[in-house]
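*Asks:* here is the input, now give the coordinates:
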Amino acid sequence: MSETTGVVVVTYNRADLLERMLAGLGGLDPAPELVVVVDNASTDHTPDVLAACTLPGLRVVRTAENLGGAGGFHLGTRTAYDAGVERIWLMDDDVLPAPDCLGVLLASDEDCLMAVREDSQGRLCEKAATRFDLRNPLAIKPKSRMVETDWGSRAAMPERVELENVAFEGFMVRRGVLERIGLPDPSYFIFYDDVDFAVRARRAGYRIWALRDAVLVRQLDFDQQHDLAGWKGFYMYRNLFAVHLRYGENALVRLKPWLIALAVVVLSPARGGRAEAGNVIRAMRAARGMRRLPPSSVD
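*Replies:* Coordinates of the predicted model:
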């Protein structure tokens, strides 16, 4: 079965990485019919890189302001959907797909797929969760298992691994899924928009598969440690809380954000001080306003 594909790339002030990434897309066989690049109001030479790009099917969407990764993926997915492609492949500007990566994905007749990431040294670094626990109130971090820790290396993986959440960095979805559950939620800004989408997809009955032989290489090392007292810390707390309030499977799990917020405030003198305490208090307030689910259609 032959299906058309649209790649959605979100970028912000990483022109050199983007240039290499677009070159990688140019080496794909088969080639995608559409490449949507959402430029989140970059202030570096990203517009020059995009103007010089001769990639077939390129469509540039430049925003008036930075919508964050979540807003960018919402807009890019909407653009690809409106263009009529049958599969939409989401990725950041810092990855390089192997030439056959798209072909491996398209050969699998599944609605939700994930390419498997490795670092520049060829080591497995796929952090998509194989267990994302929204049932156990004692699980402080709901992601308790991931591909990287389950298997250790790509060679040790089976051909397909079922996932419970994804990253919008190699995730492919059929348009029928969007018609049923809607688009990525832009209100997250950064962090957890991909987790939210995966939870909605799985609750609608879709299974998500990571394909061992669909290789995606990260140009940068993984760094998931962020300053919880800084602006990213606010979004990490807020969005973690929102996922629990929206999808927690029992009252105790939905109570967990309040307990985490209380613990952070109590321990703040020994941790991030007033800044982190302020972040977690504001995050709790804001997360309460995100309890309503996003629209379940693209219309």
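*Asks:* for the rest of this, base every contact and every neighbour count on C-alpha atoms.
*Replies:* Noted.
*Asks:* show me where this structure has strands.
*Replies:* Assigned by DSSP state E, the strands in the chain fall at 5-11, 34-39, 58-62, 87-92, 95-97, 112-118, 129-132, 143-146, 160-163, 171-174, 208-218.
*Asks:* how many residues are close by residue 85?
*Replies:* For residue 85, the neighbour count with other CA atoms under 10 Å is 19.
*Asks:* hang on, it packs against residue 5?
*Replies:* Yes - with contacts counted by CA atoms under 8 Å, residue 85 reaches residue 5, the gap being 5.5 Å.
*Asks:* mutual contacts of these two, please.
*Replies:* 33, 34 (CA atoms under 8 Å, 6 or more residues apart in numbering).
*Asks:* tell me the spacing between residue 254 and residue 284.
*Replies:* Separation of residue 254 from residue 284 (CA to CA, to the nearest Å): 12 Å.
*Asks:* er, residue 26 actually
*Replies:* 44 Å.
*Asks:* and if you look at residue 48?
*Replies:* In terms of CA to CA, residue 48 sits 41 Å off from residue 284.
*Asks:* these two: who's more crowded?
*Replies:* Neighbours were counted for residue 48 and for residue 284 using other CA under 10 Å; residue 284 has more, 21 against 10.
*Asks:* these two touch, right, that one and residue 261?
*Replies:* Yes - using CA under 8 Å, residue 284 is in contact with residue 261, at 7.1 Å.
*Asks:* ok, residue 36 - contacts?
*Replies:* Per CA under 8 Å, 6+ apart, neighbours of residue 36: 6, 7, 8, 9, 58, 59, 60, 61, 76, 79, 80.
*Asks:* which one among the residues you listed gets closest to residue 102?
*Replies:* Nearest to residue 102, judged by CA to CA, of the contacts of residue 36 is residue 7 at 9.9 Å.
*Asks:* please report how far the closest one lies from residue 122.
*Replies:* For residue 7, the distance to residue 122 - CA to CA - is 24 Å.
*Asks:* one step back: and the contacts of residue 36 as TSV, adding neighbour count and distance to residue 168?
*Replies:* Shown next, in TSV, are those (neighbours: other CA atoms under 10 Å; distance: CA to CA, whole Å):
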residue	neighbour count	distance to residue 168
6	27	14
7	25	11
8	31	10
9	28	9
58	18	19
59	17	19
60	16	19
61	17	18
76	29	12
79	19	16
80	23	15
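*Asks:* and the two most separated of these?
*Replies:* Maximum distance among these (CA to CA): 13.9 Å, for 6 and 61.
*Asks:* all the helices of the chain, residue numbers only.
*Replies:* In the chain, the helices defined using DSSP state H lie at 15-26, 46-52, 68-82, 101-106, 147-151, 175-181, 193-203, 231-247, 251-267, 273-288.
*Asks:* what's the closest of these to residue 296?
*Replies:* helix 175-181 (4.3 Å).
*Asks:* next up, for comparison:
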Amino acid sequence: MGNNEVCAVVVTYNRKALVENCINGILAQRDAKCDIIVIDNGSTDGTEDLFREKYDLDNIRYFNLGENLGCAAGTSRGIKEAVLANYKYIWVMDDDVIPNEDTLYELLKADEELNGYWGILSSAAYWTDGSICESNRQKKTLFKFMKDDDYNKRFVRVCMVSLASMFIKAKVVKEVGLPLSEYFIYTEDYEFCSRVGKKYPIYVVPASKVTHAMKINRKANLVKDTPDRLYRYKHLYRNDVHCYRKLGLKGHLYLALKFVYTFTMVLLKEKEHKKEKLGALITGYSEGFKFKPSAEKIDSIIIDFPQT
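*Replies:* Okay, the predicted model is just below:
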């Protein structure tokens, strides 16, 4: 490890076939190479055997955390390992993301064209049918997502991007701290962007493309989702409240509008699990105003966020 300037970080949990496709895509990069750190949240589907056998390579480090600590904690751990290993750039992606052969090359090319003045670069994520992956559509402003036409541009400055293919400078991580492990799942990417964006611009590089092999091409949707996934929404709304309330008045306005809209949609469209879904929404929001996680810096100094 450490022969390249770039280290890819992939977090996985019981998705052996998907993470195998992801790793194969990273290894197939042309005109740009990287090492790989894999964080396994305690998979029980043979993922560890896959990495001990097929991927027992010099440029791949595999860490099994032994339990499911969540995507947020896994991502934070992976980024920390990469920074401590002295990589210059960290390329984070979900385990169901498959990069094109030139995805990394285009990110490094963008770095040169931008003269290194950026905090995060984000790839364009497409679904398996070739359409834009809706859950990864980047935010230009708090209330405005990128439109399809924006993906024809060279660069688009945005404020928030997902972990589908996030390219970060190690020195930026040292400045702003790691993603919040306590988020467990959802919004850890947006919250991290909110800190980076205060110091450096964030850009989408549409020429850098990945495929996000999600089962369904849609954003998290409380109304359409199944009851067994309601625990995820408690995390989502709790984390949203913590993330956006730090943004002041506009953040509180966003939270209020989102609550009213979601509450109304559940009332109007949910038939069988109305009470449970409204409970997840209300519980998540309530917990969010009491939630006070801290961001770890690489030197172990803790950043305390002002609460509003």
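*Asks:* what sits closest to the counterpart of residue 73 of the first structure in the second structure if chain neighbours are left out?
*Replies:* In the second structure, the residue paired with residue 73 of the first structure is residue 75, using TM-score structural alignment. With CA to CA, 6 or more residues apart in numbering as the criterion, residue 75 of the second structure has its nearest non-adjacent residue at 6.2 Å, and that residue is residue 11.
*Asks:* that neighbour touches residue 39, doesn't it?
*Replies:* Yes - using CA under 8 Å, residue 11 of the second structure is in contact with residue 39, at 4.7 Å.
*Asks:* what do these two both touch?
*Replies:* 74, 75, 78.
*Asks:* for those, which one is nearest residue 208 of the second structure?
*Replies:* Nearest to residue 208 of the second structure among these is residue 75, at 21.1 Å by CA to CA.
*Asks:* residues touching the closest one, list them.
*Replies:* Neighbour list for residue 75 of the second structure: 9, 10, 11, 39, 92, 179, 181 [criterion: CA under 8 Å, 6+ apart].
*Asks:* how near is the residue nearest to residue 75 of the second structure to residue 41 of the second structure?
*Replies:* Per CA to CA, residue 11 of the second structure is found 7 Å from residue 41 of the second structure.
*Asks:* neighbour-wise, which of these two wins?
*Replies:* Shown here are residue 11 of the second structure and residue 41; by other CA under 10 Å, residue 11 has more neighbours (25 against 21).
*Asks:* spit out the contact partners of the more buried one.
*Replies:* Residue 11 of the second structure is in contact with 38, 39, 40, 41, 71, 74, 75, 78, 93, 94, 95, counting by CA under 8 Å, 6+ apart.
*Asks:* which of the residues you listed are buried, as a PyMOL select command?
*Replies:* Buried members of these, defined by 16 or more other CA atoms under 10 Å, are picked up in PyMOL with:
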select buried, resi 38+39+40+41+71+74+75+78+93+94+95
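*Asks:* pick out the most distant pair among the contacts of residue 11 of the second structure.
*Replies:* Largest pairwise distance in these, by CA to CA, is 15.0 Å, between 41 and 93.
*Asks:* and for residue 33 of the second structure, the neighbour number?
*Replies:* Using other CA under 10 Å: residue 33 of the second structure sits among 18 other residues.
*Asks:* identify the residue nearest residue 287 of the second structure in space, chain neighbours excluded?
*Replies:* Spatial nearest neighbour of residue 287 of the second structure, excluding adjacent residues (CA to CA, 6+ apart): residue 238 at 5.6 Å.
*Asks:* aligned to residue 196 of the second structure, what sits in the first structure?
*Replies:* Counting by TM-score structural alignment, residue 196 of the second structure lines up with residue 201 in the first structure.
*Asks:* what is the burial count for that match?
*Replies:* Residues near residue 201 of the first structure, counting by other CA under 10 Å: 23.
*Asks:* residue contacts, it?
*Replies:* The contact partners of residue 201 of the first structure, by CA under 8 Å, 6+ apart, come to 177, 181, 207.
*Asks:* would you check how far apart it and residue 292 of the first structure are?
*Replies:* From residue 201 of the first structure to residue 292 of the first structure the distance is 16 Å (CA to CA).
*Asks:* do the same with residue 145 of the first structure
*Replies:* Separation of residue 145 of the first structure from residue 292 of the first structure (CA to CA): 28 Å.
*Asks:* neighbour count winner among the two?
*Replies:* residue 145 (17 against 10).
*Asks:* name the nearest residue to that one, sequence neighbours excluded.
*Replies:* residue 131 (5.0 Å).
*Asks:* counterpart of the one you found over in the second structure?
*Replies:* Match for residue 131 of the first structure (TM-score structural alignment): residue 140.
*Asks:* got the contact list for its match?
*Replies:* With CA under 8 Å, 6+ apart, residue 140 of the second structure has these contacts: 146, 157, 158, 159, 160.
*Asks:* so what does the last one match up with in the first structure?
*Replies:* Alignment note: residue 160 of the second structure maps to residue 165 in the first structure; criterion TM-score structural alignment.
*Asks:* closest to residue 303 of the second structure among the shared contacts of residue 11 and residue 39 of the second structure?
*Replies:* residue 75 (18.0 Å).
*Asks:* any idea how far the residue nearest to residue 145 of the first structure lies from residue 146 of the first structure?
*Replies:* 7 Å.
*Asks:* pick out the residue nearest the middle of the second structure.
*Replies:* Centroid-nearest residue in the second structure: residue 163, 2.4 Å away (criterion: CA atoms, centre = their mean).
*Asks:* how close does the nearest residue to that residue once chain neighbours are set aside get to residue 289 of the second structure?
*Replies:* Closest residue in space to residue 163 of the second structure, ignoring its immediate chain neighbours: residue 93 at 5.3 Å, by CA to CA, 6+ apart. Distance check for residue 93 of the second structure against residue 289 of the second structure: by CA to CA, it reads 29 Å.
*Asks:* also residue 163 of the second structure?
*Replies:* Residue 163 of the second structure is 25 Å from residue 289 of the second structure, where distance means CA to CA.
*Asks:* check residue 36 of the second structure too.
*Replies:* For residue 36 of the second structure, the distance to residue 289 of the second structure - CA to CA - is 37 Å.
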